[in-house]
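Visitor: Sequence isn't available, so here's the structure alone:
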């Protein structure tokens, strides 16, 4: 059976999306190529038709995770009332749904410790993704000047990342919700 010219691109994107979910769930070292390919309905042997290495798949998967999450938070911000977009973002990020579904969440929440130990070759592109992410979030952040918005971004997102990491470690749903609610209330009062 012959496939159209767009088929390879569609398959490639499916592999990246599946890899993105798997890397957020299992971490950088846990996302095996064979499992990602199986998730995409393909054999391990077809991997090199799409990627030069596992690192290439990993980078594209993490970039996809940043894009998916920023799209979701931008949508939450755009649906809110003027001046309250950052609050909508905080509420969406610090929700039980986000906490309970790492596969759909922010990549730094799932991968920060691993990325901190990654080699320089991986850190440079991750910095680029973080800068793009920050730039997409900046218009929604509280503050009048860009410098104020950047400070708010780093304070808000660092707090949210750490909160979700801690909440995900807790065994009881009530405990997770208490941690999320505490951080949500703190951030909403702080800016």
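Guide: Received, thanks. This structure is a prediction, so every number in the text was calculated from the model and none was measured. Numbering: from 1, shown residues only.
Visitor: CA atoms for contacts and neighbours, from now on please.
Guide: Noted.
Visitor: For the host helix or strand of residue 74, buried residues please.
Guide: Using DSSP states H and E, residue 74 sits in helix 54-79. Burial within helix 54-79, assessed by neighbour count using 16 or more other C-alpha atoms under 10 Å, is assigned to 57-70, 72-74, 76-77.
Visitor: alright, now check it against this:
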């Protein structure tokens, strides 16, 4: 008896979820098909019922990983009633985000791979960059140069997490997160503040 379409879709979604976590934690070159399928409770042979190739799986998993970040960023921005910007910055530059790359923002872990990757991965990455820029730009609505500030903010967020994960010195790692967070929460140039 064959699997129903719903079972097939659920299996595919499970493989994509597992792969999206693996590539955030280990990069796009590391996880092999056999390892991923074993973790999903499937055989290597079953892989081709769901994906055309490993590259197809990686591209789709990258899109899943990147898209998961939007909801998290929006929740973080809404989590601080006094300042949506501060809420977003604090959540993104938290130690728990640094310490959990498998569930963290894929812009950090997939940046280099997207730069060297196929067009599908680049398009998924670009789509997420644009979504984050739009979200951040909306937080600085009174800024004279909200787009430029959004670009600077997003670059600082991603760069700070990337570097904080890459350095061996835990104190320096923590300092990167706290210093960048503090500076990003300062009013943007040209922002009208009550006072």
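Guide: That came in fine, so what should we check first? These numbers come from a predicted model, not from an experiment.
Visitor: Let me see the TM-score of these two.
Guide: TM-score for the superposed chains, counting by TM-score structural alignment, normalised by the length of the first structure: 0.87, backed by 188 aligned residues with a C-alpha RMSD of 2.1 Å.
Visitor: returning to that earlier point: what mean distance separates the helix holding residue 74 of the first structure from the matching residues in the second structure?
Guide: Average distance, helix 54-79 of the first structure versus aligned residues of the second structure after superposition (mean C-alpha distance after the TM-score superposition for the first structure): 1.4 Å.
Visitor: Show me what that helix is packed up against.
Guide: With contacts defined as 3 or more C-alpha pairs under 8 Å, 6 or more residues apart in numbering; DSSP states H and E, helix 54-79 of the first structure has these neighbours: helix 7-26, helix 85-93, helix 107-116, helix 120-137.
Visitor: which part of the second structure lines up with it?
Guide: Residue correspondence for helix 54-79 of the first structure in the second structure, counting by TM-score structural alignment: residues 54-79.
Visitor: quick check, distance from the matching stretch to the centre of its chain.
Guide: 6 Å (C-alpha atoms, centre = their mean, to the nearest Å).
Visitor: wait, residue 124 of the second structure sits on residue 66?
Guide: Yes. The criterion here is C-alpha atoms under 8 Å, and residue 124 of the second structure meets it with residue 66 at 7.1 Å.
Visitor: Helix 85-93 and the helix holding residue 74 of the first structure, what's the angle between them?
Guide: Taking axes from the mean of the first three to the mean of the last three C-alpha atoms, to 10 degrees, helix 54-79 of the first structure and helix 85-93 form an angle of 130 degrees between their directions.
Visitor: and residue 90 of the first structure, how many neighbours does it have?
Guide: 21 (other C-alpha atoms under 10 Å).
Visitor: Pull the contacting residues for residue 59 of the second structure.
Guide: In this structure, residue 59 of the second structure makes contact with 120-121, judged by C-alpha atoms under 8 Å, 6 or more residues apart in numbering.
Visitor: The one 3 residues further on now?
Guide: Shown here is residue 62 of the second structure, whose contacts under the criterion C-alpha under 8 Å, 6+ apart are 20, 23, 106, 110, 121, 124.
Visitor: Among the residues you listed, which one lies nearest to residue 158 of the second structure?
Guide: If you rank these by distance to residue 158 of the second structure using C-alpha to C-alpha, residue 106 comes first, at 9.4 Å.
Visitor: which residues touch the closest residue to that closest one other than its chain neighbours?
Guide: Distances taken as C-alpha to C-alpha, 6 or more residues apart in numbering put residue 66 closest to residue 106 of the second structure, at 5.1 Å, once the chain neighbours are dropped. Contacts for residue 66 of the second structure were tallied using C-alpha under 8 Å, 6+ apart; they are 105-107, 124-125, 128.
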